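> Here you go, sequence then predicted model.
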Amino acid sequence: MAYRWTNTLTRADTTPQSAFLNRRQLMAGAAAGAGLAALGGPALAATDEGLKPNSWEEITNYCNFYEFGTSKTDPAAHAGAMTTAPWSVMIDGLVDRPGAYDLGDIVDNMTLEERIYRFRCVEAWSMVIPWTGFELADLLDMVGVQEGARYVAFETLNRPEEMPGTNYPVLDWPYREGLRLDEARHPLTIMATGLYDRPLPNQNGAPLRLVVPWKYGFKSVKSIVRITLTKDEPFASWNQVNAREYGFYSNVNPTVDHPRWSQATERLVGGGLFSRRQLTQMFNGYGDEVAALYEGMDLAKQF
């Protein structure tokens, strides 16, 4: 039997934080039709019945955000220096209404939802994170996507005086990523503005980050300042620096090993160094929802 987080929960079920940490409360749900939360989640193996969202401390203190350093603890230590208000996002390229959009104005025009997603890093660890955000598709509809657009490109803030990691040539700064348009429009793809019903912390990509739960975490670009609609496949930082290890699509695929380690199993952050590893699920467990996007593709080559 498989367990699935459903879309029957309301804000009352997902806050405060203590409610998130009791998975049985989450599974119980609330009366149908109460309507704010639309929770997307993977089918969970029966052995994962006790799986629950990670704590605030785990989520905010074990991060990848190389603009603040390459250690998992560097973002929490250094990201407080990043200024996140005011914040605007340049949206350009093949759109009807290009321009610099104030983040407050964007959020005012979006429907915020709370979603619990399995989130996986390429180094074979995973978290379960309760995000607050809105569907990227709604933002694209707001600006109007022109005929001929096939991809969506994203760019992270590049402010060396506030982001010490950018003073080192780890990557070609600013950090950039991209999705195919159908991936970007998928209802599981969200722009996150918070977690645990609190504003998104700087180290987790404040004030606006991408979340694509069936892909590895590095596809979820943080602190976004630019979104560009393009005809051609956009620049993707990790793919450009090492295409052998980081494909453009970056879908979670346990049958394709990273050249330096297996991706067939994973360990949940917070379980301890000697916690039981579990099998990695194809598309991070979201295969029923997203596998159709990749029909006909060789996912061992287009990884």
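Received, thanks.
> okay, CA-based contacts and neighbour counts for the rest of this
Will do.
> Could you list every helix and strand that the host helix or strand of V128 packs against?
For V128, the host element (DSSP states H and E) is strand 125-135. Contacts defined by 3 or more CA pairs under 8 Å, 6 or more residues apart in numbering; DSSP states H and E place strand 125-135 against strand 113-121, strand 190-195, strand 265-268.
> Mind listing residues that contact the second one?
Residues external to strand 190-195 that are found in contact with it (CA atoms under 8 Å, 6 or more residues apart in numbering): 129-136, 199-201, 206-212.
> Start and end of stretch 244-256, how far apart?
12 Å (CA to CA, to the nearest Å).
> Identify each buried residue in it, please.
Across stretch 244-256, burial judged by 16 or more other CA atoms under 10 Å covers 246-254.
> JSON lines please, covering the helices and strands packed on strand 125-135 and showing mean neighbour count and distance to A38.
Listed next are these as JSON lines, based on neighbours: other CA atoms under 10 Å; distance: least, CA to CA, whole Å:
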{"stretch": "strand 113-121", "mean neighbour count": "23", "distance to A38": "6"}
{"stretch": "strand 190-195", "mean neighbour count": "25", "distance to A38": "12"}
{"stretch": "strand 265-268", "mean neighbour count": "19", "distance to A38": "24"}
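> So which of the ones you listed is nearest F283?
strand 113-121 (10.2 Å; CA to CA).
> For that closest one, which outside residues touch it?
So strand 113-121 is contacted by 11, 14, 36-42, 53, 126-134, 197, 213-218, 284 (CA under 8 Å, 6+ apart).
> ok now it, how far from the chain's centre?
Using CA atoms, centre = their mean, to the nearest Å, the distance from the centre of strand 113-121 to the centre of the chain it belongs to is 7 Å.
> try this one next to it:
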Amino acid sequence: MLIRILPPSAVPPSDITPEPAYYRRREILARMGLGAAALLAAGCGDAAAPAAPAAPANTAAGLKIARRSEQAGGETVTPFETTSTYNNYYEFGTDKGDPSRSAHSLRTRPWSVAVDGECEAPGRIDLDALIRPHALEERIYRHRCVEAWSIVVPWLGFPLADLLKRFKPTSKAKYVAFETLYDKEQMPLARWSGLDLPYREGLRIDEAMHPLAFVSVGMYGKVLPNQNGAPLRLTIPWKYGYKSIKSVVRIRFTERQPVTTWNQMAPQEYGFYSNVDPAVDHPRWSQATERRLGELFKRKTLPFNGYPEVAPLYAGMDPKKLY
């Protein structure tokens, strides 16, 4: 007999919100008089968000959910209207409301991803060919931004390991480097971003192969909005948000630790590992607490953002030096 052992972050099925209630959550909130939750996001220091867009429609690719999993401790999902209008995507503006106003210029078809480096089967793969073989999952994850705000989002996609294994990384592949699209025509505001573009991120190979590491191609049951990283992005829930790179066009297996954008720009503030750790403060603010967008009061930040199953990846490491 097979016995399924759930990770510490999982919750019993009895505690999961029923599917019909989840998809009617905005209607329920409206009846409770909570429809203005997104307005509280302005309390995190940014101007009020623009008018909320409608949830994106499916494309011809047809994103079908094969299975769902609750991996956010049964917490309330942040409304789509909030997560789609309060974004960090500097290629489309540095204010949180800029991307939802400006990212419409991003063309997400055709789209392909090049994979090379220390692997036996390098190549370029078309987005739809990449998505088609996978039984897409919906995973509800917590996310914590280094700026002390947080959200809970239902992502649609597949494990990052499933993508990486098909290119057969060699024993020399110690790290995985990721690069986002950079197109001055599609991203006219990028010249004022202050970043050395294209945006780059990276993971150690064992982090990238961890079951929680996810490739997201949709959210809230629909394809990704441009401002949230269309057409595909990483979702690494135990790390600060800037590690979850958007609009990926290149993946490279490397033997040495790759250069990453924020670590290159401000290494004293943004480490390569960037694990959520309430005991290690950012030089300009505490990481001990966070404010969930849509909530008035702060809450305690959880180690590894509440995903303790990743802790063995960092056994013996000094989090104050390798932050």
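That came in fine, so what should we check first? The shown structure was predicted, so the numbers you read here are calculated from the model rather than taken from an experiment.
> what's the TM-score for these two chains?
Here the superposed chains carry a TM-score of 0.87, computed using TM-score structural alignment, normalised by the length of structure 1; 281 aligned residues with a CA RMSD of 2.5 Å.
> Of the buried residues of stretch 244-256 of structure 1, just say which sits nearest to A77 of structure 1.
Y246 (27.1 Å).
> check contacts around F235 of structure 1.
Per CA under 8 Å, 6+ apart, neighbours of F235 of structure 1: 153, 176-178.
> what do we get in structure 2 for it?
The alignment partner of F235 of structure 1 in structure 2, by TM-score structural alignment, is V259.
> so G80 of structure 1 touches G205, yeah?
No. Look at G80 of structure 1 against G205 with CA atoms under 8 Å: they stay out of range, at 11.3 Å.
> Between those two, tell me which one has more neighbours.
G205 (26 against 15; other CA atoms under 10 Å).
> so who does the more buried one touch?
Counting by CA under 8 Å, 6+ apart, G205 of structure 1 has contacts 65, 221-223.
> quick revisit: I'd like to know which of the contacts of strand 190-195 of structure 1 are buried.
The neighbour count (16+ other CA under 10 Å) marks 129-136, 200-201, 206-212 as buried among those.
> residues in contact with the most centrally placed residue in structure 2?
Nearest to the mean C-alpha position of structure 2, by CA atoms, centre = their mean, lies T235 at 3.3 Å. Contact analysis of T235 of structure 2 by CA under 8 Å, 6+ apart lists 213-216, 244-245.
> which residue lines up with it in structure 1?
Residue pairing (TM-score structural alignment): T235 of structure 2 is matched to V211 of structure 1.
> Identify the farthest-apart pair in the buried residues of stretch 244-256 of structure 1.
The distance between the two most remote of the buried residues of stretch 244-256 of structure 1 (CA to CA) is 16.4 Å, for F248 and P254.
> Trace V77 of structure 2 over to structure 1, please.
By TM-score structural alignment, V77 of structure 2 lines up with P53.
> Tell me which stretches of the stretch 151-300 of structure 1 form helices.
Ranges of helices in the stretch 151-300 of structure 1, per DSSP state H, counting those that start in this stretch, are 181-184, 237-241, 287-290.
> Redo those helices as JSON lines? Include distance to V269 of structure 1 and mean neighbour count.
Below are the helices of the stretch 151-300 of structure 1 laid out as JSON lines (distance: least, CA to CA, whole Å; neighbours: other CA atoms under 10 Å):
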{"stretch": "helix 181-184", "distance to V269 of structure 1": "27", "mean neighbour count": "18"}
{"stretch": "helix 237-241", "distance to V269 of structure 1": "23", "mean neighbour count": "18"}
{"stretch": "helix 287-290", "distance to V269 of structure 1": "22", "mean neighbour count": "14"}
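> export those helices to JSON lines and tack on distance to N167 of structure 1?
What follows is the helices of the stretch 151-300 of structure 1, written out as JSON lines (distance: least, CA to CA, whole Å):
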{"stretch": "helix 181-184", "distance to N167 of structure 1": "31"}
{"stretch": "helix 237-241", "distance to N167 of structure 1": "16"}
{"stretch": "helix 287-290", "distance to N167 of structure 1": "38"}
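> Nearest to V122 of structure 1, out of those helices?
helix 237-241 (11.6 Å).
> Mean per-residue distance, the closest one versus structure 2.
Comparison of helix 237-241 of structure 1 with structure 2 after fitting gives an average deviation of 0.3 Å (mean CA distance after the TM-score superposition for structure 1).
> residues of stretch 260-278 of structure 1 that come out buried?
Within stretch 260-278 of structure 1, the residues scored as buried using 16+ other CA under 10 Å are 263-264, 266-270.
> can you list the residues that contact that stretch?
Contacts for stretch 260-278 of structure 1 (CA under 8 Å, 6+ apart): 54, 58, 122-127, 253-257, 279-280.
> Return the member of the contacts of T235 of structure 2 nearest to G93 of structure 2.
Taking CA to CA as the measure, G93 of structure 2 lies nearest I245 of the contacts of T235 of structure 2, at 15.9 Å.
> In contact with that closest one: list those residues for me.
178-180, 199-201, 229, 233-235.
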